[in-house]
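A.B. asks: next input, structure requested:
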Amino acid sequence: MRQAHTVEQVRAAEAALMARLPEGALMQRAAHGLAHAVLDLLAPGTYGRRVLLLVGSGDNGGDALYAGAVLARRGLAVTAWLLSDRAHEGGVAALRAAGGTTTTTGPTTGPGASRPDVVVDGIVGIGGQPGLRPAAAAALAGLAGVPLVAVDTPSGVGVDTGELPADGDHARADVTITFGTHKLAHLVDPAAAASGVVHLVDIGLDPYLPAPAAEALQTADVAALLPRPSADAQKYSRGVVGVRAGSAAYPGAGLLSVAGASCGLAGMVRYVGDAVVHDLVREQHPEVVGQGRVQAWVVGSGSGDGAAGTLAEALADGVPTVVDADALAHVTRGGRSDLVLTPHAGELARMLDVDREVVEARPLAHARAAADAYGTVVLLKGPHTLVVHPDGRVRVTTTGLPWLATAGAGDVLGGLVGALAAAGLEPYDAASVGSWLHGAAATQASRGGPITAGDVARALPRVARDVLRQSHP
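C.D. replies: The predicted structure follows:
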């Protein structure tokens, strides 16, 4: 499980660990991890390469300076641009002793000036406020195009919120080296997009960290949660998922919802809906049957004007229900706790009566607000999909790729989550496991190129099989 903690949680864990270590030992652990990450980025042939440290007044600046000293001893040309008059004294001394240099005015510029091979962002630590001072923003702007390695988090982002400052001044890293645990900004968009590739350096915090503020499932976690048939299983005991989706106007939405549900993780799929869609389902999914008892429903994709009626019919059965698309407009606040609501940013904006841009700027805050208002699990679709439980738990999906932003992909996801709920997973687990599998299937189907929603649905059984094989080879 990849875990993310708040600044307060990290600070408390660091204090507990430092009480058991010699003074400065924790910063040295972080600095050495940072230095080796820079060496890996520049390899092969690191000798003589130019590294510029952007150094602020906090501990991140100290980490950067001590890392610079390690790099200077390895033969790299290291310069620290001190952006504050309160730079870490021990770090400055260590860098100079190792042969590095410092400047308060920035590197030499002009036609003959050499640009650094890499910039290390040690401007603002995790305790800083979002945004940058003008001098720091100008320094970053002048170095645009040079690979940037952020210390802990990109300077200027909202560490505990995953948000970006309103004025837009923040670092955008190619690589972020973080220490002890991930922070929310590494997982939650839009700050996650500014973090680049995140590498975690173990500095010994694990025994002192509390329950995380958010987590991201990994392959082993998904394997542990995936439902498996018992030795005496039959199709009914494995779970029956019902799909009420699609219409004469939008038959594809119903067909793709059925395709997601027909991934093999539930024992049976039932389709109830428009005759046009029913004929398409019968033709392409002959294993799907009609009306009858189910353990979970999937409702809303492509339902159009019939969404209110199909939602009411599904809810009348009293089983977990995945509510998507058109049906989201008819969900009652503070109603059923066994629902999974699956909006994208625009749909969530309508549910909360705010502008879409506001949701996109603060997705975690608004997903939490919706989970609290509606009293049920909310799956907010996006580059890093969020699954939020009304009790405060958060999971972030880190599988997937930009090609997954394609018409009908959300219909497939709804069907998949419904199948997992019918197979016995609690709504929170069904949503987060379904989102993980959906992203992994897209990656496998894509192979670096474009995909359709149908490609994702067809890849789901293979991905589930691969996950199960990794856990029980």
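A.B. asks: C-alpha only now, for contacts and for neighbours.
C.D. replies: OK.
A.B. asks: can you give me the strands in the stretch 101-250 of the chain?
C.D. replies: Applying DSSP state E, counting those that start in this stretch to the stretch 101-250 of the chain gives strands spanning 101-103, 118-122, 148-151, 175-179, 182-183, 197-201, 214-216, 240-244.
A.B. asks: can I get those in CSV including mean neighbour count?
C.D. replies: Listed next are these as CSV, based on neighbours: other C-alpha atoms under 10 Å:
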stretch, mean neighbour count
strand 101-103, 17
strand 118-122, 26
strand 148-151, 28
strand 175-179, 25
strand 182-183, 27
strand 197-201, 17
strand 214-216, 22
strand 240-244, 30
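A.B. asks: of all the ones you listed, which one comes closest to Gly75?
C.D. replies: strand 101-103 (13.1 Å; C-alpha to C-alpha).
A.B. asks: and the next helix or strand past the helix or strand encompassing Ala441?
C.D. replies: Ala441 belongs to helix 427-446 when elements are defined using DSSP states H and E. Remark: after helix 427-446, the chain's next helix or strand is helix 453-471, criterion DSSP H and E.
A.B. asks: contacts for that following helix next, please.
C.D. replies: Residues from elsewhere that reach helix 453-471 (C-alpha atoms under 8 Å, 6 or more residues apart in numbering): 219-220, 222-224, 256, 259-260, 263-264, 404, 406-409, 412, 437-438, 440-442, 444-445.
A.B. asks: measure the closest residue to Asp121 other than its chain neighbours to Ala138 for me?
C.D. replies: Closest residue to Asp121 apart from its sequence neighbours, by C-alpha to C-alpha, 6 or more residues apart in numbering: Ala150 at 4.6 Å. Separation of Ala150 from Ala138 (C-alpha to C-alpha, to the nearest Å) stands at 17 Å.
A.B. asks: with Leu311 instead?
C.D. replies: According to C-alpha to C-alpha, Leu311 and Ala138 sit 53 Å apart.
A.B. asks: more neighbours, those two?
C.D. replies: When neighbours are counted by other C-alpha atoms under 10 Å, Leu311 and Ala138 differ, and Leu311 comes out ahead with 26 against 12.
A.B. asks: before we compare anything, build this one as well:
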Amino acid sequence: MRHAWRVSDVRTAEQALMATVPPGALMQRAAAGLARRCAWLLEQRYGRCYGARVLLLVGSGDNGGDALYAGARLRRRGASVSALLLTPDRAHRGGLAALRAAGGRVVTELPDALELVLDGITGIGATGGLRPAAAQLAARLPELRAADGGAPPVVAVDVPSGVAVDTGDVPGVALPADLTVTFGCLKPALVVGPAAPLAGRVELVDIGLDPYLRSGPAVSVPELPDIAAWWPRPGPRASKYTRGVVGVATGSAGYPGAALLSVAGALAGPAGMVRYAGSAASQVVTAYPAVVVAESVAAAGRVQAWACGSGLGQGHAAAAVLRSVLAAPVPVVLDADALNLLVDGSFAGALRERRAPLVLTPHDGEFSRLAGRDPGPDRVEAALQLAARTNATVLLKGDRTVVATPAGAAYVNSTGTPALASAGTGDVLCGLLGALLAGGVPPAEAAISAAYLHGWAGRRAERAGPVTAMAVAAALPTPDSILQGTG
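C.D. replies: Below is the predicted model:
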């Protein structure tokens, strides 16, 4: 699992580390790692570092210093290195002296041709988008051409310039990177929000910061080995009951498809049995003969978790279903109509009385109705606040789905795709999440696992053409199938 820390925590850790090393040692560590990765990129793309034309875009402060020191190292490897100083009177003096001593030069205009651009305009202390002069430079970069006729790759120093580091927002003009070389630890903008895709590939340079990151991370990014470790696997004495039974209370006369989609998602999970309770029972059992069906939650029999809400409707019958589900002493995941039924406060008592885990899976519109405001630029903090207020695990859907817990932990999914913004895909996610809960996976791990596999399925379905919910359900893998190359 990867972790990202907020700027204040990074600054505190850096100060503690700098007290233990000679002055300037930290910047030299960062510059050395940055130069190595730039040289590797040049060799991969052009077959050489020697003679490659490299431009440093240098802002004020330490970020510009990192770029200048890295440029000096590239110059000593034989690259032709130029620096364009956006604020010449505030450029890092030591870094500029090192570049000049190595044979680098300062320019005042963009060269006509380049092999690599090093973005050292702004670092983690910056706020807002790029200033006008920097924005104009960024707009002109795509016009440049490298020796192979393509656009020169952009390497960001620590973070792409112009992004909001703590939130992942892009409040103005930002400079997209092909590669971001970050120092010490990940930052939220590299993994969450609209800033994350602008980072390109992210590589981490170890500068010795880990022992000094004493606060918890702002957000964590589970990876496939984590998902695989959380996935329940039946033992030799397993039965359908010991593997967990998931109840699915979704769909209605107007939306029978929601029942079919959520059941499809549940069947792809680790539970040993799926029980469907609702008005679409005949359609469900026709499509999926292995599913046990009932007309109501009360008649469904025992389950270890409930998935509820997709296509349920907003009337009295839907409210009765939700009340029955919330009264069950088992984990519950609520989606779609079930979330909307919570808005008027009529279920406040039922929610307060619950002791078993609850997971809410809103998209932005449902979140706004539940929270009384839209998620805003800081989606992690917004999800954390709703989780604390509702005492529920919150899965805030999006291209980078966020999972937040009442205890204050936050996770972001790395497999999402905009192609999942299609009717019914959330129904599939609801069923899969319910099956994970029924299989005994804790709420946060179940939510992020479901999001991870759902995103993987979305990407897989996308390769075959326009994405439909049924295509996503059919493409749902298990972690083991991904690891084995069959998922």
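A.B. asks: need the TM-score from the superposition.
C.D. replies: A TM-score of 0.90 describes the superposed chains when it is computed by TM-score structural alignment, normalised by the length of the first structure; 456 aligned residues with a C-alpha RMSD of 2.1 Å.
A.B. asks: give me the element Ala16 of the second structure is part of.
C.D. replies: With DSSP H and E as the criterion, Ala16 of the second structure is inside helix 7-18.
A.B. asks: measure the mean distance from that helix to the first structure post-superposition.
C.D. replies: After superposition onto the first structure, the mean distance of helix 7-18 of the second structure to its aligned counterpart is 2.2 Å, using mean C-alpha distance after the TM-score superposition for the first structure.
A.B. asks: mind checking how far that helix is from the chain centre?
C.D. replies: Centroid separation for helix 7-18 of the second structure versus its chain: 24 Å, with C-alpha atoms, centre = their mean, to the nearest Å.
A.B. asks: buried set for it?
C.D. replies: Residues Val7, Asp9, Val10, Ala13, Glu14, Leu17 are the ones in helix 7-18 of the second structure that count as buried (16 or more other C-alpha atoms under 10 Å).
A.B. asks: out of the residues you listed, which comes closest to Leu312 of the second structure?
C.D. replies: Val7 (43.0 Å).
A.B. asks: matching that closest one against the first structure, which residue comes up?
C.D. replies: Counting by TM-score structural alignment, Val7 of the second structure lines up with Val7 in the first structure.
A.B. asks: how about Val292 of the second structure?
C.D. replies: In the first structure, Val292 of the second structure lands on Val289 (TM-score structural alignment).
A.B. asks: picking up where we left off before, the strands of the stretch 101-250 of the first structure: which one's closest to Val323 of the first structure?
C.D. replies: Ranking these by proximity to Val323 of the first structure (C-alpha to C-alpha) places strand 240-244 first, at 10.1 Å.
A.B. asks: so the closest one matches what in the second structure?
C.D. replies: Using TM-score structural alignment, strand 240-244 of the first structure pairs with 245-249 in the second structure.
A.B. asks: mind reading off the mean deviation between that stretch and the first structure?
C.D. replies: Between stretch 245-249 of the second structure and the aligned residues of the first structure, the post-superposition mean distance stands at 0.6 Å (mean C-alpha distance after the TM-score superposition for the first structure).
A.B. asks: distance of the aligned residue in the second structure for Val456 of the first structure relative to Pro232 of the second structure?
C.D. replies: Aligned counterpart of Val456 of the first structure in the second structure: Val472 (TM-score structural alignment). Here the criterion is C-alpha to C-alpha. By it, Val472 of the second structure lies 22 Å from Pro232 of the second structure.
A.B. asks: so these two - more neighbours on which side?
C.D. replies: Per other C-alpha under 10 Å, whichever of Val472 of the second structure and Pro232 has more neighbours is Val472, with 28 against 16.
A.B. asks: how close does the more buried one get to Gly184 of the second structure?
C.D. replies: As judged by C-alpha to C-alpha, Val472 of the second structure and Gly184 of the second structure stand 37 Å apart.
A.B. asks: same thing with Gly120 of the second structure?
C.D. replies: Distance of Gly120 of the second structure to Gly184 of the second structure, given as C-alpha to C-alpha: 17 Å.
A.B. asks: residue in the second structure matching Ser435 of the first structure?
C.D. replies: Correspondence of Ser435 of the first structure to the second structure, assessed by TM-score structural alignment: Ala451.
A.B. asks: please name the residues that touch that match.
C.D. replies: Taking C-alpha under 8 Å, 6+ apart, we find Ala451 of the second structure in contact with Thr401, Asn413, Thr415, Gly416, Leu429.
A.B. asks: distance of the third one from Asp335 of the second structure?
C.D. replies: Okay, so that is Thr415 of the second structure. Distance of Thr415 of the second structure to Asp335 of the second structure, computed by C-alpha to C-alpha: 21 Å.
A.B. asks: more crowded one of the two?
C.D. replies: Neighbour count, other C-alpha under 10 Å: between Thr415 of the second structure and Asp335, Asp335 has more, with 27 against 18.
A.B. asks: and stretch 408-427 of the first structure, how far from the chain's centre?
C.D. replies: On C-alpha atoms, centre = their mean, the centre of stretch 408-427 of the first structure falls 19 Å from the chain's centre.
A.B. asks: also stretch 365-384 of the second structure?
C.D. replies: 16 Å.
A.B. asks: list the buried residues in it.
C.D. replies: 366-367, 369-371, 375, 377, 379-384.
A.B. asks: now do stretch 322-329 of the second structure
C.D. replies: In stretch 322-329 of the second structure, counting by 16+ other C-alpha under 10 Å, buried: Leu322, Arg323, Val325, Leu326, Ala328.
A.B. asks: equivalent range in the first structure for it?
C.D. replies: Going by TM-score structural alignment, stretch 322-329 of the second structure sits over residues 311-318 in the first structure.
A.B. asks: contacts for the matching stretch, please.
C.D. replies: For stretch 311-318 of the first structure, contacts defined as C-alpha under 8 Å, 6+ apart pick out Arg244, Trp297, Val299, Gly300, Thr321, Val323, Ala327, His330.
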